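Participant: Predicted structure and sequence below. I'll ask about it afterward.
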Amino acid sequence: MTSPTASSRSPRRPGRAGRNHSLLTAAAVITGLGSNGALVAGAFAVLEAGGDGGDIGLVAAARTLPLVLFLLIGGAVADRLPRHRVMVAANVLNCLSQAAFAALVLAGEPRLWHMMLLAALGGTGQAFFGPAAEGMLMSSVEGENAGRAFAVFRMAMQGAALGGAALGGAMVAAIGPGWVLAADAAAFALAGALRAFLDVGHIPPRAPGGGLLADLRDGWKEFAGRPWLWGIVVQFSVANAVVAAADAVYGPLVARDHLGGAGPWGLALGAFGAGTVAGALLMTRWKPRRLLLAGTLCVFPLALPSAALAVPVPVGVLFAVMFFAGATVEVFGVSWMTALHQEIPEHKLSRVSAYDWFGSVALVPLATAVAGPTEEAFGRTAALWGCSGLVVLVTAAVLCVPDVRNLRRTTTPVARGGTARTSADAERPLGGLG
């Protein structure tokens, strides 16, 4: 998207944006490979230290809690300070915490509270990194090809996640979890070094504000004043929570009892990851005119994996369902990023992204905690159908928001100067691409 002042800033703007996009994509691939491998390594490190599934859950919760607590602050900080410095500082924290985790594992028998503390430090780093990274990515591209740039970035990121999980599992089996955690620490160091070279010269200096609390209130006004924005965040608060419960709790149990164990379930999750790569590839070419309508319609298939587990379907059918769900939900992911880039003022991108992240993860710990009691009360099949039904219900509900149905793709700068749009504005065609 071309800014009104683009011609007065610098003719090098497109080149600078391309360089930033390349650096961000390369760094995301590096950390994606390391972090997804570290997820596998961390679980096996807990088990090798004598822990059980409950201890793995405690370590995961220790990472999630500070992520939820500090996300909004992280978004305000990222809009106040140069975003690339926030990203590098977060990478340094993640590097040090993973290096310490690796050292404890390699030294032998780390204690549970050690692992929980280090996981909490990693979650804190992610809370500051995520909003800064999303704001930096969206400010690094302009023009009608912004959606394609986001699709390329997400395709690389999803591919790294898929490859990282597979590579991490193989490396844990070959050399042990400690060395995989050490490799993740090195990945954070390398990615942080790349991000230090990001060019922020195109970002206007931040105007002096009234402090962190004022920034948080300003971000809330931006978020709450856009029905399409908070409506979809509420939708995914529920959808992400029930999908997490199905994937983390019910899926492994169904796989154990009906599908042949952990191997087929791991391949099913891999099929979902492959689907996200395919969906991102599709979005490098497809530019739906009604961004959020097309994206939200593509969320309905996210209900299919839970339904397939409830039946349960044969393994081959489950693979196909997971692939299709991954591909369609990635259509939403690219459309969502494009809408945020188009509609949110640049100097508020990280704060709005923080509310988006907060909504996405806030209910996940609760959903996974109550998944077991829900199964005991209603049965696994009913619980899985409930997960599927909730995805359909909240997705249908958000389509009742006029802004979601009517917001159009545009090649003109809708809100880069900081003017919020009204619901009536969103309902009018903004011009755009077929």
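Facilitator: The structure has been received and is ready for your questions.

Participant: C-alpha only now, for contacts and for neighbours.
Facilitator: OK.

Participant: for Val254, what are its contacts?
Facilitator: 309, 312 (C-alpha atoms under 8 Å, 6 or more residues apart in numbering).

Participant: Comparison target, given below:
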Amino acid sequence: MPGRFWLFFGARTVSMLGNAFGPIALAFGVLALPGTTPATLGVVLAAQGIPQLALLLFGGVIGDRFPRYRVLVVAELVSCLAYAALAAMLLSGWAPLPVLCAAAFVAGAASALLLPSLTGTVKELVPADNLQRANGQLRLGTNSARVSGLLAAGATVAWLGPGVALAVDAATYLVAAGLLSLLRLPGAVRTERRNLVGDLQVGWHEVSTRRWLLATVAAAGVINAASAAGLGVLGPVFARDRLGGAFAWSMVLGGYAVGMLAGVVVAIRFKPRRPLQAALLFLPALALPLIALGTSAALPLVVLSAVCAGIATDIFGVLWDTLMQTEVPAEALSRVSSYEYLIALSLKPAGAVFAGYVAAGLGPAAGLLLFGGLILFATAGALVAPAVRNHTPRPLGVQQ
């Protein structure tokens, strides 16, 4: 791999370490403030999540207009400032809710700026025939950082406090920005200059004319919503009531993380003739933990099912990223990625809210089976779509 790829690898790994610190430190930090309630935390998290979705398309336009590595540098620096401000408020004890929300809003906006440029930057860094290996190595680094970051974040919050943990988070973004600034990649060549609406229209055209892409991302939206409802809401409830509590649930999440690491190792070497169809065939495994929980399986079986889901997640992710980089023109890749993220993530909040009503009406076990069934249904729907079923991949050595 080129030396610049390893700079990018280091930046993403360090940044993901910070991402693992952020949610834990922010949640415990806000809840520890005088007079706060779970509703207060919900408001702060909403202030972070809303701009992340609302500004994604704008982030895609920026990523296609300017050198992507510079966009990433700016996004990391903005994240650094936002989390440094949150750390300062928690450490000082002066943390008015509007100011907390403002800092969280900036952090969410930085994420919207960063995400659409990631896939395109990888395409600029490595030769086409090394894209799958590069995507796998990146996920290996970021997954390892996520696991170690979660462990370190919990210890830091417990021993030093959430303010210190958020300060560490801010520092990781600063380090990542420094590494990214050394890439010195050229900017994308733009043959036409359009206004924001025109750029968005071109991006949507690139998405809508690739029916295989649209069908897969639509299925991902349903799968992400069902996973958010099952693993994010109903799973912890079921673990508390039936599996023994937080320790049992941590074993399930740990199994998922181990599976993701194993999935990357498999994905680096897996060279299917039709990668889109192969990637989708792994997605039913995401329903396994929900089905295992819903049928009151023993904890070891639930953990094993989570391992399988983690393996499937990263095999799909590596194959999908490589397909996007090969099939989508470089000059539109950030805009296409922004539509991809927007569609794939837009139903997650609704899924989490809906899970509460399902739990009240059907019970956690039946709800888990329902959401597991939704994952299977969405995957089958994508696989039988003619555009997906008949998709023939572009050779890895041929890029648009």
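Facilitator: All right, it came through fine. This is a predicted model, so every value here is computed, not measured.

Participant: overall similarity of the pair, as a TM-score.
Facilitator: Once superposed, the chains reach a TM-score of 0.96 (TM-score structural alignment, normalised by the length of structure 2), with 399 aligned residues with a C-alpha RMSD of 1.6 Å.

Participant: what's the closest non-adjacent residue to the alignment partner in structure 2 of Arg256 of structure 1?
Facilitator: Here Arg256 of structure 1 is matched to Arg240 in structure 2, going by TM-score structural alignment. Spatial nearest neighbour of Arg240 of structure 2, chain neighbours left out: Ala246 (6.6 Å); criterion: C-alpha to C-alpha, 6 or more residues apart in numbering.

Participant: Could you do Asn130 of structure 2 as well?
Facilitator: Met1 (7.9 Å).

Participant: So that neighbour versus Met16 of structure 2, what's the distance?
Facilitator: 21 Å (C-alpha to C-alpha, to the nearest Å).

Participant: So for these two, which sits in the more crowded spot?
Facilitator: Set Met1 of structure 2 next to Met16 and count neighbours by other C-alpha atoms under 10 Å: Met16 wins out with 24 against 12.

Participant: Would you mind stating the distance between that one and Ala380 of structure 2?
Facilitator: Taking C-alpha to C-alpha, one finds Met16 of structure 2 at 32 Å from Ala380 of structure 2.

Participant: What of Val258 of structure 2?
Facilitator: For Val258 of structure 2 relative to Ala380 of structure 2 (C-alpha to C-alpha), the value is 26 Å.

Participant: Looking at the two, which is more packed in?
Facilitator: Val258 (19 against 16).

Participant: Grab the nearest non-local neighbour of that one.
Facilitator: Using C-alpha to C-alpha, 6+ apart, the nearest residue to Val258 of structure 2 is Val307, at 6.3 Å.

Participant: swap in Arg290 of structure 1?
Facilitator: Going by C-alpha to C-alpha, 6+ apart, Arg290 of structure 1 has Arg408 as its nearest residue, at 4.6 Å.

Participant: Likewise for Ala219 of structure 2?
Facilitator: Ala378 (5.1 Å).

Participant: Help me confirm that the one you found comes into contact with Ile223.
Facilitator: Yes: counting by C-alpha atoms under 8 Å, Ala378 of structure 2 does reach Ile223; the two are 6.7 Å apart.

Participant: check contacts around the residue mapped onto Ala103 of structure 1 from structure 2.
Facilitator: Matched to structure 2 by TM-score structural alignment, Ala103 of structure 1 sits across from Ala88. With contacts defined as C-alpha under 8 Å, 6+ apart, Ala88 of structure 2 is in contact with 163, 167.

Participant: what's the distance between Ala88 of structure 2 and Pro162 of structure 2?
Facilitator: Ala88 of structure 2 is 11 Å from Pro162 of structure 2, by C-alpha to C-alpha.

Participant: what do you get for Tyr173 of structure 2?
Facilitator: 17 Å.

Participant: and if you look at Leu276 of structure 2?
Facilitator: From Leu276 of structure 2 to Pro162 of structure 2 the distance is 42 Å (C-alpha to C-alpha).

Participant: Same question for Leu200 of structure 2.
Facilitator: Taking C-alpha to C-alpha, one finds Leu200 of structure 2 at 39 Å from Pro162 of structure 2.

Participant: So between these two, which is more surrounded?
Facilitator: For the pair Leu200 of structure 2 and Pro162, the greater number of neighbours falls to Pro162 (28 against 21), based on other C-alpha under 10 Å.

Participant: what sits against the residue positioned nearest the centre of structure 1?
Facilitator: Nearest residue to the geometric centre of structure 1 (C-alpha atoms, centre = their mean): Trp357, 7.4 Å. Residues in contact with Trp357 of structure 1 (C-alpha under 8 Å, 6+ apart) are 71, 130-131.

Participant: Try it again at 10 Å.
Facilitator: Contact partners of Trp357 of structure 1, counting by C-alpha atoms under 10 Å, 6 or more residues apart in numbering, are 67-68, 71-72, 75, 127, 130-131, 233, 236-237, 351.

Participant: Narrow those residues to just the buried residues.
Facilitator: 67-68, 71-72, 75, 127, 130-131, 233, 236-237, 351 (16 or more other C-alpha atoms under 10 Å).

Participant: Just put those residues in a markdown table and tack on distance to Thr328 of structure 1 and secondary structure.
Facilitator: As requested, the buried ones among the contacts of Trp357 of structure 1 are arranged in a markdown table below (distance: C-alpha to C-alpha, whole Å; DSSP: H, G, I helix; E, B strand; the rest coil):
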| residue | distance to Thr328 of structure 1 | secondary structure |
| --- | --- | --- |
| Leu67 | 27 | helix |
| Val68 | 27 | helix |
| Leu71 | 27 | helix |
| Leu72 | 29 | helix |
| Gly75 | 28 | helix |
| Ala127 | 27 | helix |
| Gly130 | 23 | helix |
| Pro131 | 24 | helix |
| Val233 | 18 | helix |
| Phe236 | 15 | helix |
| Ser237 | 18 | helix |
| Arg351 | 27 | helix |
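
Participant: will you turn those residues into a markdown table that also has distance to Arg416 of structure 1?
Facilitator: Shown next, in a markdown table, are the buried ones among the contacts of Trp357 of structure 1 (distance: C-alpha to C-alpha, whole Å):
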| residue | distance to Arg416 of structure 1 |
| --- | --- |
| Leu67 | 28 |
| Val68 | 28 |
| Leu71 | 23 |
| Leu72 | 22 |
| Gly75 | 18 |
| Ala127 | 25 |
| Gly130 | 21 |
| Pro131 | 18 |
| Val233 | 21 |
| Phe236 | 26 |
| Ser237 | 27 |
| Arg351 | 15 |
